[in-house]
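Trainee: Need coordinates for the below:
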Amino acid sequence: MSRLPLWLAQHLAAVRVVAVLTVIVGLLYPLAMTGVSQVVGNRADGQPLYRDGKLVGSALIGQSFTDSNGNAIPKYFQSRPSAAGNGYDPTASGASNLGPENDVDTLADPADPKSGKQSLLTQICARSKAVGDLEGVDGSRPFCTSDGVGAVLGVYRADGLTGNVTRVVSLDQGCPATPFMQSYDGVAVECGKPGEDYSAALIVPIRGDAPRDPVVPADAVTASGSGLDPQISPAYADLRAPRIARERHLPLDRVHALIESHTTGRTLGFLGQPGVNVLELNLALDRES
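Mentor: Below you'll find the model as predicted:
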């Protein structure tokens, strides 16, 4: 009986390995994981949620609760901000990739309001102010102006990095806005002019007198890493509870009880933070109303 050539035997062995691994990794393993997921937590199908027999979303993916004009519906809790596509887009999951030093806006041309670009700091300031205005609480944050943009100065010095201050610009407050500070180091503060180059200025964020621990929680003003987070913090839910109670004509204690019943603790008791599933809570409110 003749033996197969060495090169052919090696190729056949490789084919057998590929076939076995394909069955194990491509078929048996996914089936096993799907089965485990169905038994533990019923998550394999995405945990769809229904109202009156109609699919309204997933318990694993956040969503907006807005009207046809994109305005938040007052009787609903809102998810945290999202940077995934146009918001909560599972096909574009991701963060904004803007870092903590992203604090200078590209000011919009008055003739083209869409030409500007907000910094991460201004996005956070604007969201905090909007939540504060809506809920009737203090929406101020450190390094934010009272009109909801970054409190950032561009400071020019006589010798570049040193020397007397010669000019100061509020970089995130486009003219004709009134600067949040009248003067800095004895020099009057100017409003920012769209299109002007301020790259030679020293960037100086101003903390201001906002409380160290803002009333508006961090998850109300920052997007999650995936952009799909379905939960908000209990603190954020409690902040919005009085408005929800008024809009739905429910006792405030009942709204707080619903929040508590839809709050999950830390994974394994120590991983992550407690969270409130927004869609499940809103569906429970609809049933309650």
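Trainee: contacts and neighbour counts: CA atoms only from here.
Mentor: Noted.
Trainee: The nearest residue to P274 once chain neighbours are set aside: neighbouring residues, count only.
Mentor: Residue nearest to P274 in three dimensions, not counting chain neighbours: G265, with 4.4 Å by Cα to Cα, 6 or more residues apart in numbering. Summarising burial for G265: neighbours were counted as other Cα atoms under 10 Å, giving 14.
Trainee: quick one more, to check against the first:
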Amino acid sequence: MKNMLRPAAVLFVALTVVTGIVYPAVVTAIAQAAFRHQANGSLVERDGKAVGSELIGQPFDAPRYFWGRPSATTPHPYDAGNSGGSNLGPTNPALADAVKSRIAALRAADPANDAPVPVDLVTASGSGLDPGISLAAAAYQASRVARARHMPIAQVEALVAQAASARQLGVLGEPTVNVLKLNLALDRANVR
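Mentor: Presented below is the predicted three-dimensional model:
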């Protein structure tokens, strides 16, 4: 028994040092050297202060801002410590009621807009934290934002186009717009 305990203890200590200290230190060093922005949370700064992350949505509800996808996190929207979807299926009456109330809120915020409401403005993502919206969702909101900021619609649309990101690797997913970055660009272009 003694002959078996010593190698087991040595192996335990060696693996603890390798997997608990050496490996994390090497990965952290590589991440900080090669991917500093991502390794530190992909923070977005304004005037030298962090105002959010590129990876986690934020609630915007003023008419002068673009609004993101609804968040499924509770009790606070976009709570990264409580990530998760609503788990409501397409036939669930609670989901249908939530979508109807979200559509009503969008219509109330912009009564002149009779375009179809893009699905990503009324349904939460699987994580409840999506930072981006589709180009259709941005286009749907552009006239409301332009009116609220007293800006030409063409200027708002140009900011949306500048903020749009392409498909990943040119083929994966759809182009999106990071809502936080777009709203910060709007603030820089028009301070009203």
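Trainee: how about the residue nearest to P274 of structure 1, what's its match in structure 2?
Mentor: Alignment note: G265 of structure 1 maps to A166 in structure 2; criterion TM-score structural alignment.
Trainee: Over to R240 of structure 1?
Mentor: The criterion is TM-score structural alignment: under it, R240 of structure 1 has Q141 as its aligned partner in structure 2.
Trainee: For its match, which non-adjacent residue is spatially closest?
Mentor: Across the structure, with Cα to Cα, 6+ apart as the measure, the residue nearest Q141 of structure 2 apart from its sequence neighbours is F66 (6.5 Å).
Trainee: T74 of structure 2 now?
Mentor: Distance criterion Cα to Cα, 6+ apart; nearest residue to T74 of structure 2, sequence neighbours excluded, is N82 at 7.0 Å.
Trainee: Might one say that that neighbour is in contact with I56?
Mentor: No: checked against Cα atoms under 8 Å, the pair N82 of structure 2 and I56 is beyond contact range at 12.0 Å.
Trainee: Give me the more crowded residue out of those two.
Mentor: The residue with more neighbours, out of N82 of structure 2 and I56 and counting by other Cα under 10 Å, is I56; that gives 21 against 16.
Trainee: any idea what the residue nearest to T74 of structure 2 aligns with in structure 1?
Mentor: With the correspondence set by TM-score structural alignment, N82 of structure 2 lines up against A92 in structure 1.
Trainee: How about A39 of structure 2?
Mentor: Structural correspondence for A39 of structure 2 with respect to structure 1 (TM-score structural alignment): A44.
Trainee: helix or strand for that match, which one?
Mentor: Take DSSP states H and E as the rule and A44 of structure 1 turns out to sit in neither a helix nor a strand.
Trainee: equivalent range in structure 2 for the longest strand along structure 1?
Mentor: The longest strand of structure 1 (DSSP state E) is strand 165-174. Taking TM-score structural alignment as the measure, structure 2 aligns no residues with strand 165-174 of structure 1.
Trainee: swap in stretch 17-29 of structure 1?
Mentor: Counting by TM-score structural alignment, stretch 17-29 of structure 1 corresponds to 11-23 in structure 2.
Trainee: Give me the residue at the spatial middle of structure 2.
Mentor: The residue at the geometric middle of structure 2, judged as the C-alpha nearest the mean C-alpha position with Cα atoms, centre = their mean, is P131 (1.6 Å).
Trainee: any chance you could map the strands in the stretch 1-150 of structure 1?
Mentor: Under the criterion DSSP state E, counting those that start in this stretch, strands of the stretch 1-150 of structure 1 are mapped to 48-51, 54-58.
Trainee: Of all those, which one is nearest I73 of structure 1?
Mentor: Closest of the strands of the stretch 1-150 of structure 1 to I73 of structure 1 is strand 54-58, at 15.8 Å (criterion: Cα to Cα).
Trainee: Buried residues, that closest one. List them.
Mentor: G57, S58 (16 or more other Cα atoms under 10 Å).
Trainee: Mean deviation, that strand versus structure 2?
Mentor: With both structures laid over each other, strand 54-58 of structure 1 and its partner residues in structure 2 are 1.8 Å apart on average (mean Cα distance after the TM-score superposition for structure 1).
Trainee: I appreciate the help and will end here.
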